[in-house]
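Asks: Okay, sequence plus prediction incoming.
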Amino acid sequence: MGCFYVQVEQRKNPELRGLPMAVVQYNSWQGGRLIAVSYEAQRCGVKHSMRGAESKQVCPQIQLVQVPVARGKADLNSYWSAGSEVSSVVSILSRKGRCERASIDEVYLDLTDAAETMLAEAPPERLEAIEEEALKSHVLGLDNEDRSEAKENVRRLLCKSNADRRDKLLACGALIVAELGLLVLKETEFTCSAGIAHNKMLAKLASGMNKPAQQTVVPLSSVKGLLESLPIRKMKQLGGELGSSLQSDLGVNTVGDLLQFSEEKLQEHYGINTGGISGEEVEGRLLPKSYGPGKTFPGPQALKTISSLSSALT
């Protein structure tokens, strides 16, 4: 569920939909810190690291919505209430498979059984019609330069009778996820993007490729091309110290570089657990593992002494 705070504000004020906008923190210094940026604003060059005043310079037409204030502090109740509605989203998704809630607005869904059932009982190639939402899917490796033929290309791929069985399961997954996305929109007014692949890592990567409210499918034939030039730091758990170590110690900058090393060689450097191959499955968990509160003290409000920190905490 992309730009969650933005979606909450757009649901309250539908006129903001489709416009470049951002939600800013209640502190008004330099226009407030951006805590959520719409995709329209991102395409104009607005970044989460900016403050409101800077975002106006980059995108003069941006709409800035301030976090509500109660008793002189940020009032996040509307966002928390909306966040609790994500539980209903998880409930919708869990109708089709095992759900693992990874954060307030991110869920992994294991569709193996549902896809197997569809493939056995109503495979895509036997369907009289494919839902429009599924035909909007982005399929990695599919040449869709001619947008007028894009949906027909997707239809042919999803309904390919002689496809590899694993890709047929992905096609079933695409149909199921398209249906679920429409249900989420109908019941919550929130949109979500999805990545459909054979493991969590690939699904996570694909989910961010086409936003907002779109889904991306990763066929087996496209995996190598996707990973070959992918910066190592875009991989889950490789954005921090481990990623830095791979770059400095082994000269690894892309996943393609990493794949040149054997599992044994990686274990020599990083141990059996870290240097091994992950077969992580989707866990049945409906609540995120943890919540992380944070606060930024910019400019003249920056915390420089122990006493100022103590005052802020009290």
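Replies: Arrived safely, thanks for sending.
Asks: From here on, just use CA atoms for contacts and neighbour counts.
Replies: Will do.
Asks: Show me where the stretch 101-250 of the chain has its strands.
Replies: For the stretch 101-250 of the chain, the strands defined by DSSP state E, counting those that start in this stretch occupy 106-110, 138-139, 194-196, 215-217.
Asks: What residues sit buried inside the longest one?
Replies: Going by neighbour count (16 or more other C-alpha atoms under 10 Å), the buried part of strand 106-110 is E106, V107, Y108, L109, D110.
Asks: would you turn those residues into CSV with distance to S81?
Replies: Supplementary listing: those in CSV, determined by distance: C-alpha to C-alpha, whole Å:
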residue, distance to S81
E106, 16
V107, 18
Y108, 22
L109, 23
D110, 27
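Asks: of all the strands of the stretch 101-250 of the chain, which lies closest to G276?
Replies: strand 106-110 (22.0 Å; C-alpha to C-alpha).
Asks: what comes into contact with that closest one?
Replies: Contacting residues not belonging to strand 106-110 are listed as M1, V90, L93, S94, G97, R98, C99, E100, R101, A102, K200, V282 [C-alpha atoms under 8 Å, 6 or more residues apart in numbering].
Asks: Same question for stretch 12-19.
Replies: E9, Q10, S38, E40, A41, I62, Q63.
Asks: try stretch 45-60
Replies: Here stretch 45-60 makes contact (C-alpha under 8 Å, 6+ apart) with 24, 30-37, 41, 44, 62, 64.
Asks: Out of those residues, which end up buried?
Replies: The neighbour-count criterion (16+ other C-alpha under 10 Å) marks V24, G31, G32, R33, L34, I35, A36, V37, A41, I62, L64 among those as buried.
Asks: max-length helix in the chain?
Replies: In the chain, assigned by DSSP state H, the helix with the most residues is helix 165-188.
Asks: what comes up buried for whichever helix or strand V90 is part of?
Replies: Assigned by DSSP states H and E, V90 falls within helix 77-93. Neighbour counts over helix 77-93 (16+ other C-alpha under 10 Å) mark Y79, A82, G83, E85, V86, S87, V89, V90, I92, L93 as buried.
Asks: so who does S193 touch?
Replies: M1, G2, S207, G208, N210, K211, P212, A213, Q214, Q215.
Asks: Comparison target, given below:
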Amino acid sequence: MDAFYASVEQRDFPEYRGKPLVVGGLPEGRGGVVATASYEARKFGIRSAMPSRQALKLCPHAIFVRPRFAAYKEVSQKIREIFSRYTDLIEPLSLDEAYLDVTNDKLNIGSAIDIAQQIKQAIKDELNLTASAGVSVNKFVAKIASDIKKPDGLTFIGPSSIEAFMENLPVEKFYGVGRVTAEKMRKQGLFTGADLKKLSEDAMIAQFGKAGAFYYRIVRGIDDRQVQPHRETKSIGAEDTFAYDLTSLEEMNAELDKIAKTVHDRLLRYQLKGRTITLKIKYSDFRQITRSQSLPSCIDDLDIILITSKNLLAATDIENSKIRLLGITVSNFSPAENRKKPKNDQLSLFGY
């Protein structure tokens, strides 16, 4: 989806349309971070994960709003319903992305490009939102293609064009190559796919670890990963970044009450029970720690989740601490054969 959160806000609230809109933490006080920025805001250099204070400096007249996750989730469900008209092979990636395998074409349209165009048009007609699609023979190339002509783009990269396309691609555009890795590559004189292609697989692994083998293949357009519509859920959790630093145990426990309730509700919804409870703590200086405890048996009990989380918190050195984020995760689920099918939909939200 194109600037998903911001686009939904601009659709639902006409006063935001055509204006630089930032969805995320508000810049007042300590401030939070940008979740999504409208394309009008991006013209000023505002990007996701940027501190809201910095975004405000870049664009003093930007509008800041907090996310409405229930609204985004509802839209995502409707997008998923549109996808399912064309294929049953849908793999959610994140809140606003998914892979679709249209090899088995439910409507017998006969062209992946036509299917992508029809899906884009349905999203626009029915939801008044725009999506960008990438069409190719594998996941990696399709993902990169989807980012080329945003917003409202459609890019096809056919088999005969893949190698040339990958050779000309800057290393920072490779999906899975983060900022740190891209900088490391550039320092070694590796600026494009063509530069990466000069290295042997052993050299790639020596320099970039296990990811090196992946880079070696994808720079050649090789990606045999299947679209997985039913990926197994490994953990369920929730976390919250606070508008101000928490300094007392009473404040922290009150926040854990809310977070544990969210985790509990999700466990019940997906009919999952787990043995391991993990507490995540991020301090005001951005130092982060996690503490875990494994239980004798799998549970989905709110009281146990809450008591365990509070005990883990109390066992840390919280005196004179300033905490900006707390999170709780339940993992180590019961064997898959003993689980029931999740209600409604997968935990991951989705887009296009």
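Replies: Here it is on my side, so go on. Every value quoted in this text rests on a predicted model; they were computed, and no experiment measured them.
Asks: List the TM-score for the superposed pair.
Replies: Overlay of the two chains. TM-score (TM-score structural alignment, normalised by the length of the first structure): 0.64; 251 aligned residues with a C-alpha RMSD of 3.8 Å.
Asks: Show only the entries of the buried ones among the contacts of stretch 45-60 of the first structure found in helices.
Replies: A41.
Asks: Turn the buried ones among the contacts of stretch 45-60 of the first structure into JSON lines, including distance to G173 of the first structure.
Replies: Listed next are those as JSON lines, based on distance: C-alpha to C-alpha, whole Å:
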{"residue": "V24", "distance to G173 of the first structure": "37"}
{"residue": "G31", "distance to G173 of the first structure": "44"}
{"residue": "G32", "distance to G173 of the first structure": "42"}
{"residue": "R33", "distance to G173 of the first structure": "39"}
{"residue": "L34", "distance to G173 of the first structure": "35"}
{"residue": "I35", "distance to G173 of the first structure": "33"}
{"residue": "A36", "distance to G173 of the first structure": "30"}
{"residue": "V37", "distance to G173 of the first structure": "30"}
{"residue": "A41", "distance to G173 of the first structure": "31"}
{"residue": "I62", "distance to G173 of the first structure": "37"}
{"residue": "L64", "distance to G173 of the first structure": "37"}
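Asks: Name only those of the contacts of S193 of the first structure that count as buried.
Replies: Among the contacts of S193 of the first structure, the ones that count as buried (16+ other C-alpha under 10 Å) are M1, G2, S207, G208, K211, P212, A213, Q214, Q215.
Asks: Closest to T305 of the first structure out of those?
Replies: Closest to T305 of the first structure, out of all of these and judged by C-alpha to C-alpha, is G2, at 37.2 Å.
Asks: what does the host helix or strand of A203 of the second structure contact?
Replies: Using DSSP H and E, A203 of the second structure sits within helix 201-208. Contact partners of helix 201-208 of the second structure, identified using C-alpha under 8 Å, 6+ apart, comprise A211, G212, A213, Y215, Y216.
Asks: from those, which is closest to G327 of the second structure?
Replies: Nearest to G327 of the second structure among the contacts of helix 201-208 of the second structure, with distances taken as C-alpha to C-alpha, is A211, at 28.6 Å.
Asks: Name the SS class of the closest one, please.
Replies: The three-state assignment at A211 of the second structure reads helix, by DSSP: H, G, I helix; E, B strand; the rest coil.
Asks: show me the contacts for it.
Replies: Residues near A211 of the second structure by C-alpha under 8 Å, 6+ apart: I205.
Asks: Any figure for the gap between it and G176 of the second structure?
Replies: According to C-alpha to C-alpha, to the nearest Å, A211 of the second structure stands 9 Å off from G176 of the second structure.
Asks: secondary structure class for the corresponding residue of the second structure for V252 of the first structure?
Replies: Using TM-score structural alignment, the partner of V252 of the first structure in the second structure is L190. Three-state call for L190 of the second structure (three-state DSSP): coil.
Asks: Do I have it right that L190 of the second structure meets V171?
Replies: Yes. The criterion here is C-alpha atoms under 8 Å, and L190 of the second structure meets it with V171 at 7.4 Å.
Asks: Please say which of those two ends up with more neighbours.
Replies: V171 (26 against 19; other C-alpha atoms under 10 Å).
Asks: Wait, the more buried one touches V177, no?
Replies: Yes. Contact criterion C-alpha under 8 Å: V171 of the second structure and V177 qualify, at 7.2 Å.
Asks: With respect to F261 of the first structure, which of the contacts of strand 106-110 of the first structure is nearest?
Replies: Distances from F261 of the first structure to these, taken by C-alpha to C-alpha, are shortest for K200, at 21.8 Å.
Asks: Now do the same contact list for the closest one.
Replies: K200 of the first structure touches Y108, E280, E281, V282, counting by C-alpha under 8 Å, 6+ apart.
Asks: on that earlier part again, JSON lines for the contacts of S193 of the first structure, including distance to Q267 of the first structure?
Replies: JSON lines is the format used below for those (distance: C-alpha to C-alpha, whole Å):
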{"residue": "M1", "distance to Q267 of the first structure": "36"}
{"residue": "G2", "distance to Q267 of the first structure": "36"}
{"residue": "S207", "distance to Q267 of the first structure": "30"}
{"residue": "G208", "distance to Q267 of the first structure": "30"}
{"residue": "N210", "distance to Q267 of the first structure": "35"}
{"residue": "K211", "distance to Q267 of the first structure": "36"}
{"residue": "P212", "distance to Q267 of the first structure": "39"}
{"residue": "A213", "distance to Q267 of the first structure": "39"}
{"residue": "Q214", "distance to Q267 of the first structure": "38"}
{"residue": "Q215", "distance to Q267 of the first structure": "35"}
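Asks: of all the residues you listed, which comes closest to L242 of the first structure?
Replies: G208 (22.3 Å).
Asks: which position in the second structure aligns with the closest one?
Replies: Under the alignment (TM-score structural alignment), G208 of the first structure maps onto D147.
Asks: pretty sure that match contacts G134?
Replies: Yes. D147 of the second structure lies in contact with G134 (C-alpha under 8 Å); the separation is 7.4 Å.
Asks: circling back: now that we have the contacts of K200 of the first structure, which of them are buried?
Replies: In the contacts of K200 of the first structure, the ones that pass as buried (16+ other C-alpha under 10 Å) are Y108, V282.
Asks: what would the contacts of K200 of the first structure look like in JSON lines with distance to K73 of the first structure and secondary structure?
Replies: Listed next are these as JSON lines, based on distance: C-alpha to C-alpha, whole Å; DSSP: H, G, I helix; E, B strand; the rest coil:
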{"residue": "Y108", "distance to K73 of the first structure": "34", "secondary structure": "strand"}
{"residue": "E280", "distance to K73 of the first structure": "41", "secondary structure": "coil"}
{"residue": "E281", "distance to K73 of the first structure": "41", "secondary structure": "coil"}
{"residue": "V282", "distance to K73 of the first structure": "38", "secondary structure": "coil"}
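Asks: Throw the contacts of K200 of the first structure into CSV and include distance to D167 of the first structure, thanks.
Replies: Compiled in CSV, the contacts of K200 of the first structure are given as follows (distance: C-alpha to C-alpha, whole Å):
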residue, distance to D167 of the first structure
Y108, 19
E280, 20
E281, 19
V282, 20
